[in-house]
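Asks: Attaching a predicted model along with its sequence, questions to come.
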Amino acid sequence: MVVGDLAQEVDVIVIGAGPGGYVAAIRAAQLGKKVTIVDKDTVGGVCLNRGCIPSKAFISAGERLVGIQSAGEMGIEVSGEVQVNMEKLVAWKNGVVKKLTNGVQQLLKGNQIEVVSGEAYFSGSNSVRVSSDDASQTYKFQDCIIATGSSSAELKSLPFDGERILSSTDALNLTEVPTKLVVVGGGYIGLELGTAFAKLGAEVTILEGTKSLLPGTDSMLTKMVARKLKKLGVKVVTEAMVNSGEVDGDTVSVEADVKGETQTFTADYCLVATGRKPNTSEIGLDVAEVQLDERGFIQIDKQCKTNIDHIYAIGDCAGGDLLAHKASYEGKVAAEVIAGQNSEIDYQAMPYVIFSDPEIAYTGLSEAEAKEQGFTPVTSRFAFQANGRALSMNQTDGFAQVIADEESKQVLGVQIVGPEASTLIAEAVFAVEMGAHVDDLALTIHAHPTLSEALMEAAEGISGHAIHMVNKKKK
């Protein structure tokens, strides 16, 4: 049966129910708007269902396994070989995802948001047609928020087959630990999943086209990660440009030019993690006359508006850093603007987190960026080797570094590599966001023994007053 001859009218329609879309829908509903949210899949988007959450579940499992295997250093002896049951691991991961998606569904219901399953296509600048297997309905809106996200970018020379040549989504549904795994791409997705599978027992080789892992990340942070990868037995090949891949039964061979020499890498699985592309090509943006840039991302201003005044775009489909928390933040801004508030996006203190081993997290300006912006930066670094909590956890790799302006002592940026960096960065984000003086961090009493003391000590080091390290002599 086909319905929908009569358009339904809504205040706001949100296309995409990921971490940007569902947050935007809830905020708009909180501000008094009648909201409909549409997704062709399920609530939570890629992040919750096939990305952030399931990958971190795998990472946590890998860390737990390594912890058990190394427990002997603490006097905890484990007899016999520790086994990994991938089917149970995947089932547990799916259970985590289900709990979260159910939670989001209840939040949408509690905020009286209509949830529609189907594919959305613009039929004009004020209307969207949503089609499912057995129905079709047109919605006429006052405002629209596009939150369609992104998907794995496929290499023409190494197309996904879902069996041996895998996207990140495919990899997270494997029911066996690969004996050998080739990872094409040394960015954060390839690195995180490659590390997780290495800890679960796979022999991992990472092929990265540039000169170093995690392109765009400060080398002082990545060196620590590269060192740990070596300990885990992960082989990292840089300046490796993939030419082709071939599947033969249960084997996949990847051919790459490595610094001018052709090499072949053989494994039972190949994970391709070479970036993501915006989901903007099949929703009728041309009909709505919404402008895209040359890479297919939707162009927006500081209020998340497109060139069409009442159509907004947020998250991955709008470009910039492809981060779930950035999408959620932009979703709130777009909803608030629609409700008449004077909100706009400000990325001054955006947190960046890589769940590598050890973890990497940073916010604000790097030392080089501070110089470019006219500051005279001073830095102070405190090593986790001198932190009591890190020692008691047997996780002492890494450091916390604070960058401040020499004259004003304003905190400009913070970089952390080490245990729980993903959690520790929150305090640093707050400091950069509020334009804190280093003494705001240094004079805040931090509980002992905790990892957060490293940030306090680094801040004290700016003024030459750190207690648990030798301070730099002032020039």
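Replies: Looks like it arrived, so ask away. Residues are numbered from 1 along each chain as shown.
Asks: CA only for contacts and neighbour counts going forward, please
Replies: Fine.
Asks: distance between the ends of stretch 43-53?
Replies: For stretch 43-53, the separation between the terminal residues is 13 Å (Cα to Cα, to the nearest Å).
Asks: contacting residues for Arg276?
Replies: Taking Cα atoms under 8 Å, 6 or more residues apart in numbering as the contact definition, Arg276 lies against Ser150, Ser151, Ser152, Ala153.
Asks: most surrounded residue in those residues?
Replies: Across the contacts of Arg276, the neighbour count under other Cα atoms under 10 Å reaches its highest value at Ser150, namely 21 neighbours.
Asks: wait, doesn't that one sit right on Ser281?
Replies: No: counting by Cα atoms under 8 Å, Ser150 sits too far from Ser281 to count as a contact (10.8 Å).
Asks: biggest helix in this structure by residues?
Replies: helix 86-110 (DSSP state H).
Asks: which parts of that one are buried?
Replies: By neighbour count with 16 or more other Cα atoms under 10 Å, helix 86-110 contains the buried residues Met86, Leu89, Val90, Lys93, Asn94, Val96, Val97, Leu100, Thr101, Val104, Gln105, Leu108.
Asks: ok, for the fifth one, nearest residue in space, not its chain neighbours?
Replies: Take Asn94 and drop its neighbours on the chain: the residue closest to it by Cα to Cα, 6 or more residues apart in numbering is Pro54, 7.4 Å away.
Asks: any idea how far Tyr188 is from that neighbour?
Replies: To Tyr188, Pro54 is 15 Å away according to Cα to Cα.
Asks: which of the two has more neighbours?
Replies: Set Pro54 next to Tyr188 and count neighbours by other Cα under 10 Å: Pro54 wins out with 24 against 20.
Asks: Check which helix or strand the more buried one maps to.
Replies: Pro54 is part of helix 52-69 when elements are defined by DSSP states H and E.
Asks: structure B:
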Amino acid sequence: VARWLKKEGDAVESGEVIAEVETDKATMELEAPEDGVLAKILAPEGSTVPVGAPIAVLAEEGEEVPEDYVPEGVAAPAEAAPTEGASVQPAEETPSPTPAPVAPQVAEALEEEEELALKPAGEFDPEGEWDVAVIGAGPGGYVAAIRAAQLGLKTVCIEEKHLGGICLNWGCIPTKALLRTAEIVETIRLHGKELGVGLSQPRPDIKQAVARSRKIAEKLSRGIAYLFKKNGVTHLAGRARFAPGPKLVVETADGEQEVRAKHVIVATGARARVFPGMEVDGKHVITYKEALVMDRVPKTLVVIGSGAIGTEFAYFFHAMGAKVTLLEAADQILPLEDREIAEVVRKSFAKRGMTVITGARVQSAAAQKGKAVVEYEKDGKAHTLSAEACLVAVGVVPNTDDLGLEHTKVSRNARGEIEVDAYYRTDHPGVYAIGDVIGAPQLAHVASHEGIVCVEAIAG
């Protein structure tokens, strides 16, 4: 429970925000479910309670609630933490079970890993004012920054756009909000009658769906700002890059400033990949960013690429009323998944009336006369598709350009991904990299875990 906005005895209205509750990822506003009086607070600020547990009692005006009242089925609140200087009797320890023997090859690997962890990581700037500077505030960067601060390291996180990165603002979170809308629309359309809902043809409103999606993203982004404040992380708004020296400089609204840090973590994420011949104009040929804020549903849509991004948007726009064609260069959709899973999804899409074409190698995609025209090759034959819009979803590329890495010893592979060791150290002393910028698997929870491992290695 992060903060109470009302105190006991205050009148509240239905929908009024009465408290802020913190979870692992962000903070949420808790609204009063009905009009009444906040009669009793069961969980004070700073306390931790299980998900679903009551934290307060709302009563009708004039209704009395006993001082020792505890809702039925809820354990009495734990005693307050002892004040400074008070003695605490340690709880009896439960003996840990004897660990099973470790296979010799596993033991050797663990020893090698331990030796690697104990090697000095070096420092980027031994005289640095900051212990850790994190470039990027996505799921890898913000988690790394928070963990560093929790470990007592003086930490600054540099982000030029929105806290939360692509995941919270333009990826995982807003797309799932849109998919929820699509799910409800499809449920009513396909199963409304059997569920007792007399609306067989729902009228989806993409403007409202997008507005809800953006509101959710903005709320979670604000939650990151709160977590930074709570954990003592300094947020510096601006674009960071390495300069000759090397040194770390940041372009802010007030001009350029140098950030001196002993350790620098690069967590700049990735952006949409666009192959040669694909001319994104933001209107007819688009990427996921434009797809997330469209104000109308195209009558026809071609989606190039059937990975997670392509299949999600294909499903969403079909549910919203578009006629969708999905193109995939591989011989199955969802090429990174098991063939059995991919086949289930393909059949599901076909059953819905979507067109799925595998083995299609796209040659070009461009706007022509107010339409998106896509040319592709399949089985040695050329084909052309015309649609109101074309979504390019052919993966992502790491954001390593314009970082000034040429002024460091940091190595990149042929795909532009930063090369690191098991503890995310680069070839330059004191410089680390985590998340999408180091390559697959490019997933939010993976980036967060990498951030924790990296920072704990820095802290020793």
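Replies: Looks like it arrived, so ask away. A quick note: this is a predicted structure, and the numbers were derived from the prediction, not measured.
Asks: picking that back up, which residue numbers in the second structure go with the helix holding Pro54 of the first structure?
Replies: On the second structure, the counterpart of helix 52-69 of the first structure by TM-score structural alignment is residues 172-189.
Asks: and the longest strand for the first structure?
Replies: In the first structure, ranked by residue count with DSSP state E as the criterion, the top strand is strand 136-146.
Asks: Could you list every helix and strand in contact with it?
Replies: strand 8-15, helix 21-30, strand 127-131, strand 311-313 (3 or more Cα pairs under 8 Å, 6 or more residues apart in numbering; DSSP states H and E).
Asks: What range does it cover in the second structure?
Replies: If you align by TM-score structural alignment, strand 136-146 of the first structure falls on residues 256-266 of the second structure.
Asks: Could you do stretch 193-205 of the first structure as well?
Replies: Residue span in the second structure matched to stretch 193-205 of the first structure, by TM-score structural alignment: 313-325.
Asks: in the stretch 51-200 of the second structure, which spans are strands?
Replies: With DSSP state E, counting those that start in this stretch as the definition, the stretch 51-200 of the second structure shows strands at residue ranges 56-59, 130-135, 155-159.
Asks: want to try CSV for those strands, with distance to Ala314 of the second structure as columns?
Replies: Compiled in CSV, those are given as follows (distance: least, Cα to Cα, whole Å):
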stretch, distance to Ala314 of the second structure
strand 56-59, 43
strand 130-135, 33
strand 155-159, 31
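Asks: and of the ones you listed, who's closest to Asp254 of the second structure?
Replies: When those are compared by Cα to Cα, strand 155-159 sits nearest Asp254 of the second structure, at 14.4 Å.
Asks: helices and strands around the closest one, which ones?
Replies: Strand 155-159 of the second structure sits against strand 130-135, helix 139-150, strand 234-237, strand 239-243, with contacts defined as 3+ Cα pairs under 8 Å, 6+ apart.
Asks: for the stretch 251-400 of the second structure, what spans make up the strands?
Replies: With DSSP E, counting those that start in this stretch as the criterion, the stretch 251-400 of the second structure has strands at 255-259, 261-266, 270-272, 285-286, 300-304, 323-328, 355-358, 361-368, 371-378, 381-387, 389-392, 396-398.
Asks: contacts for the third one?
Replies: Contacts of strand 270-272 of the second structure with the rest of the structure, by Cα under 8 Å, 6+ apart, involve Thr287, Tyr288, Ala393, Val394, Gly395, Val396, Val397, Pro398, Asn399, Asp436, Val437.
Asks: show me what contacts the residue positioned nearest the centre of the first structure?
Replies: The first structure has Leu323 as the residue nearest its centroid, 4.8 Å off, counting by Cα atoms, centre = their mean. Under the criterion of Cα under 8 Å, 6+ apart, the contact list for Leu323 of the first structure reads Gly315, Asp316.
Asks: Aligned counterpart of it in the second structure, please.
Replies: With TM-score structural alignment as the criterion, the equivalent of Leu323 of the first structure in the second structure is Leu443.
Asks: and what of Glu246 of the first structure?
Replies: Under the alignment (TM-score structural alignment), Glu246 of the first structure pairs with Ala366 in the second structure.
Asks: ok, now Leu285 of the first structure?
Replies: In the second structure, Leu285 of the first structure lines up with Leu405, judged by TM-score structural alignment.
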